[in-house]
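S.K.: Turn this into a structure:
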Amino acid sequence: MNDVFLSIGTNIGERENNLKQAVRLLQHQFEVINVSSIYETAPVGYLDQPSFLNIAVHVKTSKSPFDTLFTCQAIENELGRVRDIRWGPRIIDLDILLYNHENIEAENLIVPHPRMYERAFVLVPLVEIAPNFACEQLAQARQKLDTLDREKEGITQWKTIATVDEFVRSES
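M.R.: Predicted structure coming up:
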């Protein structure tokens, strides 16, 4: 089984419910091991939009990296993702951050995610759910997180999540 770490973000509609729906759909395709707390973050890139809610999710799968990407994109489509503005508002965004210990560079997939180390809204939840997962990329993420100014990055813990089941079953 492959260990995969995903980042999920949303800033349109019922944001917490969007995250829950995405995790529920992930559960149909993968073994969902852990979900981070929910973090609220200021937008990056395109600034004229609402704040995001972000989580990290650890899943196990027998799928290849490209099948995992296809599944994530299918979930985005099912939830109504529209790609109008780069870094713009979105109902849901699923990104593969890490796939095992692998480095992948293909036209449609780069792992580790190419901007992962620049974004506290990705690193904070990722490090939270992988405190004991040992790989070079996570060691680098932990080190980079120590140098980021979380307040300047506009990230705050919005809600603590105890378990995956609690998260997907709770009312928004």
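S.K.: C-alpha only now, for contacts and for neighbours.
M.R.: Fine.
S.K.: Give me the distance between stretch 21-40 and the centre of its chain.
M.R.: Centroid separation for stretch 21-40 versus its chain: 9 Å, with Cα atoms, centre = their mean, to the nearest Å.
S.K.: what does stretch 100-109 give?
M.R.: Counting by Cα atoms, centre = their mean, stretch 100-109 comes out at 16 Å from the chain centroid.
S.K.: Kindly report the same for stretch 2-21.
M.R.: When distances are taken as Cα atoms, centre = their mean, stretch 2-21 is centred 7 Å away from the chain's centroid.
S.K.: By neighbour count, which bits of that stretch are buried? Give me those.
M.R.: Across stretch 2-21, burial judged by 16 or more other Cα atoms under 10 Å covers 3-12, 15-21.
S.K.: Let's see this one next, to set against the first:
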Amino acid sequence: MTSSDPTVQPVPTSVVERVDAADVTLSNPKRAVISLGSNLGNRLETIQGAIDALEDTPGVRVKAVSPVYETEPWGVDPGSQPTYFNAVVLIKTTLPPSSLLERGHAIEEAFERVRDERWGPRTIDVDILAYQDVVSEDPLLTLPHPRAHERAFVLVPWHDVDPEAEVPGRGAVVELLSAVGREGVTPRVDLELRLPE
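M.R.: Predicted structure coming up:
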């Protein structure tokens, strides 16, 4: 493996994890991966608020929080929107995917997310990237997320919190990340998210 290989990049030290002993609060929990992004308002505060709201959800425990990355908006002309802060969280949950999706939408609404245009600016974006090993073509919630495997701003923080992760039906996150590279995904080492108390 050469030093130019994107998977050899040093892993930020700000991954925050909760020990598995905390799972005693849930019965038969499932593992899920959630992406958070914000490019309006106080981006860091909003993402932290979304993490806290997930933790406050009955049947959800936030297990790990990635470092913060700054990225250009996806699917639009460079400079046409503010840059994003992005992060990935691992959760354990007893909620089914549909209920987790509803909770994600409720969190977006609480932070006044507006859905006027595709790939438009947003206060918060809450996306379920994966839920256990579920593969589903349901148009309401496609699992895994249909574009997660090609987005560096998703794969980089996902690899941080779970280096052994697999995207169901697509392969190992580390291999997918090697294919897309880390270009445009800037670590914000001056910023840090925290696990909820």
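S.K.: so where do the helices sit in structure 2?
M.R.: 43-55, 97-110, 152-161, 173-180 (DSSP state H).
S.K.: And the alignment partner in structure 2 of L145 of structure 1, how far from S98 of structure 2?
M.R.: L145 of structure 1 maps onto L177 in structure 2, with residues paired by TM-score structural alignment. From L177 of structure 2 across to S98 of structure 2, the span is 28 Å (Cα to Cα, to the nearest Å).
S.K.: Looking at these two, which is more packed in?
M.R.: Taking neighbours as other Cα atoms under 10 Å, L177 of structure 2 and S98 compare with L177 leading, 23 against 11.
S.K.: which residues touch the residue lying closest to that one once chain neighbours are set aside?
M.R.: Setting aside the residues directly before and after it, L177 of structure 2 is nearest to L155 in space (Cα to Cα, 6 or more residues apart in numbering), at 5.9 Å. By Cα atoms under 8 Å, 6 or more residues apart in numbering, the contact list for L155 of structure 2 reads 148-149, 173-174, 176-177.
S.K.: Can you list which of these carry over to structure 1?
M.R.: Compared against structure 1 with both residues aligned by TM-score structural alignment, their matches' Cα atoms under 8 Å, the contacts of L155 of structure 2 retain 148-149, 173-174, 177.
S.K.: Most widely separated two among those residues?
M.R.: The largest separation in these, counting by Cα to Cα, is between A148 and V174 at 12.7 Å.
S.K.: Need the residue closest to the centroid of structure 2.
M.R.: Closest to where the C-alpha atoms of structure 2 average out (Cα atoms, centre = their mean) is S35, at 1.8 Å.
S.K.: what's near enough to touch the counterpart of I91 of structure 1 in structure 2?
M.R.: Superposed on structure 2 with TM-score structural alignment, I91 of structure 1 falls opposite T123. By Cα under 8 Å, 6+ apart, the contact list for T123 of structure 2 reads 38-41, 43, 46, 108, 111-114.
S.K.: And those residues, which is closest to N86 of structure 2?
M.R.: For those, the closest approach to N86 of structure 2 (Cα to Cα) belongs to S38, at 6.8 Å.
S.K.: Against L148 of structure 1, how distant is the counterpart of that closest one in structure 1?
M.R.: The alignment partner of S38 of structure 2 in structure 1, by TM-score structural alignment, is T10. Separation of T10 of structure 1 from L148 of structure 1 (Cα to Cα) stands at 22 Å.
S.K.: can you check S51 of structure 1 too?
M.R.: In terms of Cα to Cα, S51 of structure 1 sits 19 Å off from L148 of structure 1.
S.K.: same deal with P112 of structure 1?
M.R.: According to Cα to Cα, P112 of structure 1 stands 18 Å off from L148 of structure 1.
S.K.: So which of S51 and L148 of structure 1 has more stuff around it?
M.R.: Between S51 of structure 1 and L148, S51 has the larger neighbour count (other Cα under 10 Å), namely 19 against 16.
S.K.: Once you drop chain neighbours, what's closest to the more buried one?
M.R.: The shortest distance from S51 of structure 1 to any non-neighbouring residue, by Cα to Cα, 6+ apart, is to A42 (4.8 Å).
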